[in-house]
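Visitor: Quick one, what's the 3D model for this:
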Amino acid sequence: MADNPAYPAWSGEPFAGPLVAPELVPSWLRTLTGASGELDGGLLQRLAKQGGGAREAAVLVVFGADGAEDVVLQLRADTLGAHAGQVSFPGGGAEPGDHGPVETALREAREEVGLPADAVRPIGVLPRLMIPVSGYTVTPVLAYWTRDVPVSAIDPGETAAVARVPMRYLLDPANRVQVRVRERYTGPAFLVPGMLVWGFTGLVLTGLLSLGGWDTGSDRGHDRVLELDEAWRTVREMPPLRGRVQA
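Guide: Next up, the predicted model:
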């Protein structure tokens, strides 16, 4: 992969944008692929990182192909020191042998949820984003399934559960709220059975729904504000999401 000119390297100027021509990807992902180098005017812009200085990381945002429109999310184990019990995309920090963000994201996805690199096709790279609480600069890599393979929590010490959450579920206003953490933070969140998608992942996912043209504005559900504890209680009491959830 290091010799593939289509994939950006960690060295040099940060790259953001499509990795393939939009017309070559599944039709429902073409708008997002073409807009992958852009930032939502509000939510993603507040995470924009100019320049370097922080440790580089990458996450893999894997969408279903036509007929299986979903996205892979994982619940981090409660025993972890950083971001314990939070929902994230598969991913993590760059290692010395990684050529660039695509390679980092694919390696981490294989290690965390057992996703083989040849089962997905990377289609775009978002601009680098900052997680202020951890100091990481994160590059989201967009991809879709080329063949359907099972994903699961490879190391229970790191990942408690893995889910392929349907996009229609994420767009349902009933599952979308604002989460408030005392007076320190208020931001978009998604209520998924057993998973509260908020913080960095909630912001990125909300931005992707906007960039992809799926979020019409009326779907946002931003009028409903829940305190963090209340939001967690809500997702734990929700009926299980049928299929595609694996511990």
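
Visitor: contacts and neighbour counts: CA atoms only from here.
Guide: OK.

Visitor: Show me the helices in the chain, by range?
Guide: Secondary structure of the chain (DSSP state H): helices at 30-34, 101-113, 167-171, 199-211, 228-237.

Visitor: Pull the distance from the fourth one to the chain's centre.
Guide: Here helix 199-211 shows a centroid-to-chain-centroid distance of 8 Å under the convention CA atoms, centre = their mean, to the nearest Å.

Visitor: Which other helices and strands does that helix contact?
Guide: Applying 3 or more CA pairs under 8 Å, 6 or more residues apart in numbering; DSSP states H and E, one finds that helix 199-211 contacts helix 30-34, strand 185-192.

Visitor: Of the ones you listed, give the one that comes closest to Val141.
Guide: For Val141, the closest of these is helix 30-34, at 10.7 Å, according to CA to CA.

Visitor: Output the helices and strands packed on helix 199-211 in a markdown table; the columns should cover distance to Ala54 and mean neighbour count.
Guide: As requested, the helices and strands packed on helix 199-211 are exported to a markdown table (distance: least, CA to CA, whole Å; neighbours: other CA atoms under 10 Å):
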| stretch | distance to Ala54 | mean neighbour count |
| --- | --- | --- |
| helix 30-34 | 27 | 21 |
| strand 185-192 | 22 | 22 |
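
Visitor: one more to line up against the first:
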Amino acid sequence: MIYPNSIKNIDQFVEDFIREFQMGLPGSKAQQKMSPSIRNYSNNKNDPSLTRDSSVLILFYQKGDQLYFPLIERSNGDHKHSGQISLPGGKFELTDKNLIETAIRETEEELGLLGEKIHIIGPITGLYIPISNFQVQPIVAYYEGLPQFKADSFEVKQIIETNIQELFKADNKHEETIHKNGFEIKAPYYEVKGHKLWGATAMIVSELEELLKRANLIE
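Guide: Got it, this is the predicted structure:
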């Protein structure tokens, strides 16, 4: 195995990842490692009759001998999530067959990618977001070839190409204290190209990190 420093073939990487994926997911225990303290005071169980379904896509692709996935900085035009660092994705629409289709559709729209080049690996552990009442289903996939990004100008301020070896270095994990609405929030975050990746997205990525480490695909 040539990991964890470089890759020569994304197909081999995907094969190794799927093998570990099929052994079972780390689940909420892995997510909790990057959970902000405000969740300790929130209702972390959804009401299926009220919760809105959504999905996001973790989309691996090879660039040179390194593996990446895209994060996005939401633009000021997308007022509800303005300025957030997140995975591409959004809410389920009645025209979607399922949440996988939702994730692909939203990624096509936000990143300008071709859906037929997105190959699904599978879902990881879903996460309820109390503040927005969304039940988010993360989907893992890989892209065939090198993606040619074209960001949606309304929703996306910038696309952050995220190198997995860099992101998951120990010195890229930090914690800060945020004062918001009378709460003091302890917020762990990943540092990625000068941005802070925290909250629900960081929790989702934390489970991904655990899977990659378990499979010896990152250090």
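
Visitor: Report the TM-score for the pair.
Guide: Put the two chains on top of each other and the TM-score (TM-score structural alignment, normalised by the length of the second structure) is 0.77; 194 aligned residues with a CA RMSD of 2.8 Å.

Visitor: can you list the helices and strands packed on helix 199-211 of the first structure in JSON lines and add distance to Ala105 of the first structure?
Guide: As requested, those are arranged in JSON lines below (distance: least, CA to CA, whole Å):
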{"stretch": "helix 30-34", "distance to Ala105 of the first structure": "17"}
{"stretch": "strand 185-192", "distance to Ala105 of the first structure": "23"}
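
Visitor: With Gln246 of the first structure as the reference, name the closest of the ones you listed.
Guide: strand 185-192 (13.8 Å).

Visitor: ok, average deviation of that closest one from the second structure?
Guide: Its match in the second structure and strand 185-192 of the first structure itself, once the structures are fitted together, sit a mean 2.0 Å apart by mean CA distance after the TM-score superposition for the first structure.

Visitor: which residues touch that strand?
Guide: With contacts defined as CA atoms under 8 Å, 6 or more residues apart in numbering, strand 185-192 of the first structure is touched by 165, 170, 175-180, 196-199, 202-203, 206, 222, 231, 234-235, 238, 241.

Visitor: try 6 Å this time
Guide: 175-180, 197-198, 202, 235 (CA atoms under 6 Å, 6 or more residues apart in numbering).

Visitor: same check, this time on stretch 47-55 of the first structure
Guide: Contacts of stretch 47-55 of the first structure (CA under 6 Å, 6+ apart): 128-130, 135-137.

Visitor: what's the most distant pair in these?
Guide: Largest separation among the contacts of stretch 47-55 of the first structure by CA to CA: Arg128 and Gly135, giving 12.4 Å.

Visitor: Looking at those two now, which is surrounded by more residues?
Guide: For Arg128 of the first structure and Gly135, the more surrounded residue by other CA atoms under 10 Å is Arg128, and the numbers stand at 26 against 12.

Visitor: So what does the more buried one match up with in the second structure?
Guide: Using TM-score structural alignment, the equivalent of Arg128 of the first structure in the second structure is Gly126.

Visitor: hey, which strand is longest across the second structure?
Guide: Longest strand of the second structure, by residue count under DSSP state E: strand 52-63.

Visitor: ok and it relative to helix 99-111, angle-wise?
Guide: Between strand 52-63 of the second structure and helix 99-111, the angle comes out at 60 degrees (axes from the mean of the first three to the mean of the last three CA atoms, to 10 degrees).

Visitor: With the flanking residues excluded, which residue is spatially nearest to the residue positioned nearest the centre of the second structure?
Guide: Compute the mean C-alpha point of the second structure, and by CA atoms, centre = their mean the closest residue is Leu87, 4.5 Å away. Spatial nearest neighbour of Leu87 of the second structure, chain neighbours left out: Leu71 (4.9 Å); criterion: CA to CA, 6 or more residues apart in numbering.

Visitor: out of the helices of the first structure, which comes closest to Ala153 of the first structure?
Guide: helix 101-113 (5.1 Å).
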